[in-house]
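Participant: Next come a sequence and a model predicted from it.
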Amino acid sequence: MKKFLLIVNCLILALGNTGGPLMMRLYFIHGGKRVWLSAGLETAGFPLMLFPLIFSYIKRRRINHRPPPSTTTVITTETTTTKLNIISMKLPLFFAAAFIGILTGLDDYLYAFGVARLPISTSALIIASQLGFTAIFAFILVKQKFTAFTVNAVFLLTIGAGVLAMHTSSDRPAGVSVRQYVIGFLTTVAASALYGFVLPLIELVYKKTKQPLTYSLVMEIQFVMCLFATLFCVVGMIVNNDFKVIPREASNFDLGETTYYVVLVMNAI
């Protein structure tokens, strides 16, 4: 069962990492201009995590109410139950997850800002350089050792990003100035660096927590992170008046109003 869940998780992650940037770019190239909205949609699907959390709680509850194994000397029908909390996360861990969630919200904004100004191939390669930042911060925060494969991947991705930086005029989207392209390039690099810091930071939180690291606890941490990342972007949307502009932007969307909302929903999922 654990291997099956791991495979499903990897498939969903692969689908999200490949389809997500395409859907976001689709929003921008057909008339979408709300960066905060696009950033918030990156984690707005967090309520879907309630389903595995509920399933996990039901499973834990059943295990908690199982009768003890019978013995040859004593026969009993009593069940042993202990207090089972719906939420297993403790307050210090909650605050740590909330802080990481705010960092994730900032990273979402930087990434959306870059995708709005870069072709998808360029932004995807820059984001791939996150591996280098992750390796560096993992070495600093959790003492993760460098390997030959890591060094080779970091070197190749860094060279690729450098080549892209020197060809700003050849792959610049129509209507995007050199200045906008460079700013988009730099913000995407910043997003890559920040997320490269966030991932080892999550690992550090896992190591430092005094609670048993269970599936439910990990899902709760992810839920809180996505919740606060979304709230961070919602505040930005309110300040930027995005909620007022959405109906007008939908009516002017190149692919139609219905498709506009479909694109938003798919971005969130």
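Facilitator: Received the coordinates, thanks.
Participant: CA only for contacts and neighbour counts going forward, please
Facilitator: OK.
Participant: Could you report the separation of the residue nearest the centre of the chain from residue 80?
Facilitator: Central residue of the chain (CA atoms, centre = their mean): residue 43, 6.3 Å from the mean position. Per CA to CA, to the nearest Å, residue 43 is found 40 Å from residue 80.
Participant: Tell me how far the residue nearest to the centre of the chain lies from residue 2.
Facilitator: 25 Å.
Participant: for residue 56, same thing?
Facilitator: According to CA to CA, residue 56 and residue 2 sit 13 Å apart.
Participant: Tell me which of those two has more neighbours.
Facilitator: For residue 56 versus residue 2, neighbours defined as other CA atoms under 10 Å are more numerous around residue 56 (16 against 7).
Participant: then this one, side by side with the first:
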Amino acid sequence: MEEAQQKLLDIPNEEIFEKENHNIESSGSTHCTTKHKWWYQVAIFTLLTLIGEVITSLLVSIYFTKGGKSIWLISFVQNLGFPTLLPFLFYASLNNSNNNNNNSNSQIEVIKDNQEPHICIIFLVYVVLGVLLGGVSVFDSIGLKYLQVSTYSLINTSRLGFTVVFSFSFFLDGRKLITPSIVNSVVLVTVASVILVLHNNESGEKSGGKFLLGFFSAVGGSTTYSLVLSLTEFSYRKILKGRKFIDIIEMSIYQTLVASMVILLGLFISGDWKNLIMEMEKYQLGKVYYAVILLFIAISCQLNVVASIWLVFKVNPLLSNVLNNLGALITPIFGVIFLNDKIKGLKLVVMFLAIWGFASQIYQQYLNYMEENEEIEQNSRDICEVSHN
């Protein structure tokens, strides 16, 4: 025994330091790999967000311009795509069950299970978020019915300012959100929205009450959408406390399920359902295109919901809204190509201001990323100093 202890004492300090340094390097390498994986995931879900945002806006606008009239129907369709997520929920449930079985004896799992909220609280969270999401769909449908898709998309950039306000209100690192870059972005977007209201007749926009109804509906949709993102983050930080893939799928399904039920109720109460068959028969593009447009609206909108919730979970609601704003900036370009929208004069100024505001947000995200890397590097240096001492 003494010989063994002596051999341990005879190990040079350099070897100990090498082993410690190797462990630190391995930890750093693991962090880099994880960080790269995180960026790949952000890129993928950003792409899905943009696709969902652009396609949904264009198709809803096409629905109205080619003879569609039902706001309730198009709002319902925007939330009807949740069954497409059921296979993913089943797959995620199997993986989650296997992980729980492998860790069945873990004390950590037992503690976590004891901290799970009551089913009534979970139900209430999904109902509140679902009702709000249904409101977003109705507001957006009204906005796209009475506005050009380019105008509607530029108004949607106001989501950013509302997200900052709600994030600050719910204490979701709100104080960190109030930076010069973000304030600059919010001011620019606000000025752009005011210009759109004051000069709405320039590009052949609908005038009078219809334009104002569309404008304030688009603003209402932006406000409610920002509230949904902030409440989603708040719910998963303070109440549900879940960050797994299955949590994202469940949130997407239950939110849109509740929203679909609320809007379906509105569809029947309003009596719009009586005119749907006649609307489909008289649709300018024909019955087949009518059904195809509704189908792809459902799919694209669901892509946007899932991707946005994932970005809220993995980053924050502000970045999720920033990326949605990018989609709002891209949409007018496609509106010009496919819908013959006109972008000229002051609307070009508005687009420039919106792009400037988006660039300010991207710059702030870059600063946050660099600050985080500096903190990680400083922690690594501190560990090295402690190990050598």
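Facilitator: Looks like it arrived, so ask away. Note that the structure is predicted; figures quoted are calculated from it, not measured.
Participant: Let me see the TM-score of these two.
Facilitator: The TM-score (TM-score structural alignment, normalised by the length of structure 1) is 0.85; 253 aligned residues with a CA RMSD of 2.5 Å.
Participant: so who does the residue lying closest to the residue nearest to the centre of structure 1 once chain neighbours are set aside touch?
Facilitator: Using CA to CA, 6 or more residues apart in numbering and skipping the chain neighbours, the partner closest in space to residue 43 of structure 1 is residue 226 (5.3 Å). Residue 226 of structure 1 is in contact with 43-44, 46, 101, 104, counting by CA atoms under 8 Å, 6 or more residues apart in numbering.
Participant: Which strand or helix spans the corresponding residue of structure 2 for residue 226 of structure 1?
Facilitator: Here residue 226 of structure 1 is matched to residue 256 in structure 2, going by TM-score structural alignment. Assigned by DSSP states H and E, residue 256 of structure 2 belongs to helix 245-270.
Participant: Mean deviation, that helix versus structure 1?
Facilitator: After superposition onto structure 1, the mean distance of helix 245-270 of structure 2 to its aligned counterpart is 1.3 Å, using mean CA distance after the TM-score superposition for structure 1.
Participant: In structure 1, what range does whichever helix or strand comes after that helix match?
Facilitator: Downstream of helix 245-270 of structure 2, the first helix or strand assigned by DSSP H and E is helix 276-281. Under TM-score structural alignment, helix 276-281 of structure 2 corresponds to residues 246-251 of structure 1.
Participant: Then stretch 338-353 of structure 2?
Facilitator: Going by TM-score structural alignment, stretch 338-353 of structure 2 sits over no part of structure 1.
Participant: Just the endpoints, please. Distance across that stretch?
Facilitator: In stretch 338-353 of structure 2, first residue to last residue: 24 Å (CA to CA).
Participant: Identify the residues contacting residue 42 of structure 1.
Facilitator: Listed by CA under 8 Å, 6+ apart, the contact partners of residue 42 of structure 1 are 108, 230, 267-268.
Participant: Generate a PyMOL selection restricted to the buried entries among the residues you listed.
Facilitator: Those of the contacts of residue 42 of structure 1 that count as buried under 16 or more other CA atoms under 10 Å are selected in PyMOL with:
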select buried, resi 108+230+267+268
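Participant: how about the contacts of residue 42 of structure 1 in JSON lines, adding secondary structure?
Facilitator: Shown next, in JSON lines, are the contacts of residue 42 of structure 1 (DSSP: H, G, I helix; E, B strand; the rest coil):
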{"residue": "108", "secondary structure": "helix"}
{"residue": "230", "secondary structure": "helix"}
{"residue": "267", "secondary structure": "helix"}
{"residue": "268", "secondary structure": "helix"}
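Participant: Which of the contacts of residue 42 of structure 1 remain contacts when I look at structure 2?
Facilitator: Retained in structure 2: 108, 267-268, out of the contacts of residue 42 of structure 1 (criterion both residues aligned by TM-score structural alignment, their matches' CA atoms under 8 Å).
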